[in-house]
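> I would like to see how this sequence folds:
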Amino acid sequence: MARFLVTGGAGYVGSHTVLALVERGDDVVVLDDLSQGHRGAVPPGVELIVEDIANTRRLQEIFASWHFDGVLHFAARSLVGESMREPLLYLSENVSNTLRVAEAAIKSGCKRFVLSSTAALFGMPDRIPIDEDSKLFPLSPYGESKLMAEKGLEWAHKIHGLHWSALRYFNAAGADPKGRLGEDHDPETHLIPLAINAALGIGSELTVFGDKYDTIDGTAVRDYVHVTDLADAHCRILDRLEAGHGGCYNVGNGTGYSVRQVIDAVERVSGRPVPHRIGPPRAGDPPVLVASNERLRRDTGWSPRYASLDDIVSTAWAWRSSHPNGFDDAREKGSPPEGAAAPLAQAG
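The predicted model follows:
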C-alpha cells in the first residue's frame, strides 16, 4: 500500500482525487487549512490535518511523522480576477508554498510530486487545440504563479532528482457520479454550477459575457473535463512518476462547448429554465480554449469516461440539487465526517 500526502485535499479537485486514491487502496493524508476546502469533503477514514502549509516547521513535522510515497499539491489561490487585484499575494503564496512543500518532500526522501496547474499558462493560444508545446504566455498573476512553480519544480528535478509532473487543467466540472462529493465554492465562479444555481433560484441570474465571438453561436467556447476523470489522471501520473517519468500534461476533454450549449444542457438535464442575461465580453477572454489531450492518452492510457456535456452536467445537477447549501455547515464546523480521524491540533 502506498501513502500519499494531498495538500488542498478538502477542496474540489483535491477531494475527488483523494476519493480515487482511497478506492484503489492507497493510504492518504490530507493537509488543508479549510480556508477554501470543506471538512465534509474529506472521505471517511482519511486523516485530515488542519494546518496552513506556510507553516514550515509544522510541514517538516508532518513529513517526519509519515513516510510518503508521493505528494499531490492542490493547495493554492486560484481566482484569476482576484489575482489581478492582488498580484503579489498570488505570486508569493502560490510559488513559495509549492516550493515549501517540494523542499519538505525532498528532505524526507519523497521523490514523487504532482502539481495542480492550469491552462491559464497559455493566455491567448497560438493554436487550437492547445498542446503542451503551445506558447506559454500567462495573462494573469494566477497563471504566472503556476508557471513559476513549474519552473521551480524543474530545478528541483535537475538538482535534487525530484520526479514531478504538472497537470494543466482546462475547466474542471461535474461531481462524483455516486453523489458523495460535489463542487462548493464561495464565491462560485465556474459556469456550470452558476448555471445550475440560476436554475435552482440560488443567487442571481447567470451573466453571459459576450455573444459576438466568432464561434458556433457567438458565445465563448471552453473545454470541460469531468472532475472524476481529472482524479483518474492524477492517479495515472503518480504511477508513471514511480518509474521516474515526468513532464507537463494538458488535461481536457478535447472537445469544446459554448456557453449557450452549457445553458441548454442544464435546462435539458434539470427540466428548468436558466435565467440569464447577456453582458459585455471580459477583457482578455479568448473566443475558444480547447485542449489536446493526446500526450496524456499516449503516455498513461487515460481517456475521459464522462466525455459528453450532458454526463458532466447530470452529475453536477444531481449533487447540487440535493445539496443546495453545499456541504452541511454543522458537519463542516463541528465534528469530522463519520469514520474520519480527528484533525491534529494546530501548532502554536
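
> When you work out contacts or count neighbours from here on, use the C-alpha atoms and nothing else.
OK.

> any idea how far the closest residue in space to residue 182 that isn't next to it in sequence lies from residue 116?
With sequence-adjacent residues excluded and distances taken as CA to CA, 6 or more residues apart in numbering, residue 182 is closest to residue 175, at 4.5 Å. Distance of residue 175 to residue 116, computed by CA to CA, to the nearest Å: 18 Å.

> Which one's more surrounded, those two?
residue 175 (26 against 21; other CA atoms under 10 Å).

> Hmm, residue 227 and that one touching each other?
Yes. Using CA atoms under 8 Å, residue 175 is in contact with residue 227, at 6.4 Å.

> what about the strands in this structure?
Secondary structure of the chain (DSSP state E): strands at 3-7, 27-32, 47-50, 70-73, 112-118, 163-169, 171-173, 206-209, 221-226, 247-251, 256-258, 276-279, 288-289.

> which residues are contacting the last one?
It stands for strand 288-289. Here strand 288-289 makes contact (CA atoms under 8 Å, 6 or more residues apart in numbering) with 125, 128, 129, 130, 215, 220, 221, 222, 223, 256.

> So for stretch 200-217, what gets flagged as buried?
200, 205, 206, 207, 208, 209, 210, 211 (16 or more other CA atoms under 10 Å).

> Show the contacting residues for the second one.
Pointing back at residue 205 there. Going by CA under 8 Å, 6+ apart, residue 205 touches 198, 274, 275, 276, 277.

> hang on, the fourth one packs against residue 206?
So the one you mean is residue 276. Yes. With contacts defined as CA under 8 Å, residue 276 counts as touching residue 206 at a distance of 4.4 Å.

> overlap in contacts of these two?
The contact lists of residue 276 and residue 206 share residue 198, where a contact means CA under 8 Å, 6+ apart.

> and the residue nearest to residue 145 when sequence neighbours are not counted, how many neighbours?
Setting aside the residues directly before and after it, residue 145 is nearest to residue 91 in space (CA to CA, 6+ apart), at 4.9 Å. Applying other CA under 10 Å, we find 21 residues neighbouring residue 91.

> Would you do the same for the sequence below? I want to compare the two.
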Amino acid sequence: MKNILVTGGAGYIGSHAVRALIRAGYQISVLDNLSNGFAEFVPKGVKLFKIDICDPKELDAVFCEREFDAVMHFAGRLEADLSMMHPEEFFYVNCVGGFNLLETMRRHGVSKIIFSSSAAVYGEPKSIPIKEESDLKPINNYGRTKMIFEQTLEMYRASYGFSYVSLRYFNAAGADPEGGIGERHHPETHLIPNILKAAKGECDFYLFGTDYETKDGTCIRDYIHVCDLADAHVLALKYLENSDVNISRAEIFNLGNGSGYSNREIIDAARRVTKSNFKIIKKPRRKGDPSILIADSQKAEKILGWKRNFTNIDQIIETAWKFELSK
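This is a model prediction of the structure:
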C-alpha cells in the first residue's frame, strides 16, 4: 500500500500526518477546501485537491483522477463550543461529508480508512483514565458527530467489508520541531495557542470556567503532542496493511499521554516557557466542556507498538511557542 489520500491534510493534525507518511515512504495526495487549512502546510511535490467533501461530484473526480490504496480522514469541523450553537453545520460537514467520502470510496473500490476521531465521544466519563470500552455519551454536538461517523464506519464494515481504525485522541498540542507547521485556527478556540497569543501581547486570555469539581476549579485535559499523534496514524495504516486482505478489520484506539493537566497548570507551564506574566480574565464555563478527560492508551501501545516521544508539558508547549513566534 503506497498511495494515500489525506482529507484535511492542510490542517493542523493532518499536515503533521502528511509529513510522517512521507517519511514512512508513502505517496500522498491532500484533499482540503482550505476553510481551516493552509496551502503552505502542504509539502512541495504533494498534490493538493482544493475540494469540499460535501460535494460528491468533486470527490468522485478526485478518485477518477488518482487511484488510492487507503484514506486518512481528518477533514471536518472541530470547535466544540460552536457545535452547540450551529449543530446543522457540524452534522453537514462531519456526517454528510463523511458519508459522501465513504460512498465515493465504495464506488472506487477503496475499503481502508483511518479516522481522526476524538475523546469528545465519551462526554463526562464515569471513571478515569478512559478506556476504549467506556460508554459513549458525548455532551456536545462535535462529539456526537464523531460518534455518528464511527457508527457509520461500522455499518460499512459489516455491509461492504471496509476495514477501519478510529483514533480517539485527546488534546492535540505542540508543533513539528522542524518548523513550518503548527496550530492555526480562525477563530482560535484551543487553550494553548490562545495562551501563547496572550503571552505575545496579541490578545487577552480568557479562562472559561473556574468552578469545576477539580483540584483547582478548572478543566483537566490530557495533552498529546501532534507529532506523536501523527506517528500513531502511520502505525494504524501499517496495521491495516498487515492484516489479512480477506478479513475486514475494525479497531478503536485512545491516544493520550495518560496524565492530566488543569487549565491553571497549563497557564503556569506557558508562563515558564514564554517568561511572560500575561493577564487572565475569568469567564463562565463554555457549554459542552467536560470536567476531566484523561486517556488510557495501553491498547495502542500494545497492538500498534505506539510510543510517545513528547511526555513533558513544558517540552510540548516549547514546540508550540517556537511555531507561534515564527508566524
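
> coming back round to it: ok, the buried residues of stretch 200-217 of structure 1 vs residue 102 of structure 1, which is closest?
Checking these against residue 102 of structure 1 with CA to CA, the nearest one is residue 209 at 38.2 Å.

> ok, the closest one to residue 52 of structure 1 distance?
Counting by CA to CA, the gap from residue 209 of structure 1 to residue 52 of structure 1 is 35 Å.

> got it, and residue 317 of structure 1?
32 Å.

> cool, and residue 285 of structure 1?
Taking CA to CA, one finds residue 285 of structure 1 at 33 Å from residue 52 of structure 1.

> quick one: which of these two has more around it?
Taking neighbours as other CA under 10 Å, residue 285 of structure 1 and residue 52 compare with residue 52 leading, 20 against 14.

> Just give me the match in structure 2 for the more buried one.
Matched across to structure 2, residue 52 of structure 1 falls on residue 52, judged by TM-score structural alignment.

> wait, isn't its match in contact with residue 35?
No. In terms of CA under 8 Å, residue 52 of structure 2 does not count as a neighbour of residue 35; the distance is 9.2 Å.

> Report how many residues lie close to the residue nearest to residue 106 of structure 2 when sequence neighbours are not counted.
Of all residues beyond its chain neighbours, the one nearest residue 106 of structure 2 is residue 160 (7.9 Å), with distances taken as CA to CA, 6+ apart. Applying other CA under 10 Å, we find 12 residues neighbouring residue 160 of structure 2.

> gap between residue 160 of structure 2 and residue 248 of structure 2?
9 Å.

> hmm, back to that, buried members of the contacts of strand 288-289 of structure 1 into ChimeraX, please.
With 16+ other CA under 10 Å as the criterion, this ChimeraX line picks the buried residues out of the contacts of strand 288-289 of structure 1:
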select :125,129,130,220,221,222,223,256
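
> Which two of the contacts of strand 288-289 of structure 1 have the greatest separation?
Most distant of the contacts of strand 288-289 of structure 1, by CA to CA, are 130 and 215, 16.7 Å apart.

> Nearest residue to residue 242 of structure 1 in space, please, no chain neighbours.
residue 112 (7.0 Å).

> who's in contact with the one you found?
Contacts of residue 112 of structure 1 by CA under 8 Å, 6+ apart are 69, 70, 71, 162, 163, 164, 238, 241, 242.

> Please apply the same query to residue 295 of structure 1.
132, 249, 250.

> okay, now residue 177 of structure 2: neighbour count?
15.

> coming back round to it: please determine how far the residue nearest to residue 182 of structure 1 is located from residue 60 of structure 1.
33 Å.

> Then residue 248 of structure 1?
27 Å.

> What of residue 102 of structure 1?
11 Å.

> so what's residue 67 of structure 2 up against?
Per CA under 8 Å, 6+ apart, neighbours of residue 67 of structure 2: residue 3.

> Just tell me what it corresponds to in structure 1.
With TM-score structural alignment as the criterion, residue 67 of structure 2 matches residue 67.

> swap in residue 256 of structure 2?
In structure 1, residue 256 of structure 2 lands on residue 252 (TM-score structural alignment).

> And for that match, the neighbour number?
Look at residue 252 of structure 1: counted by other CA under 10 Å, it has 31 neighbours.

> Now check structure 2 for the residue matching residue 319 of structure 1.
Under the alignment (TM-score structural alignment), residue 319 of structure 1 maps onto residue 323 of structure 2.

> What residues does its match make contact with?
Counted by CA under 8 Å, 6+ apart, residue 323 of structure 2 has contacts 175, 179, 180, 181, 182.
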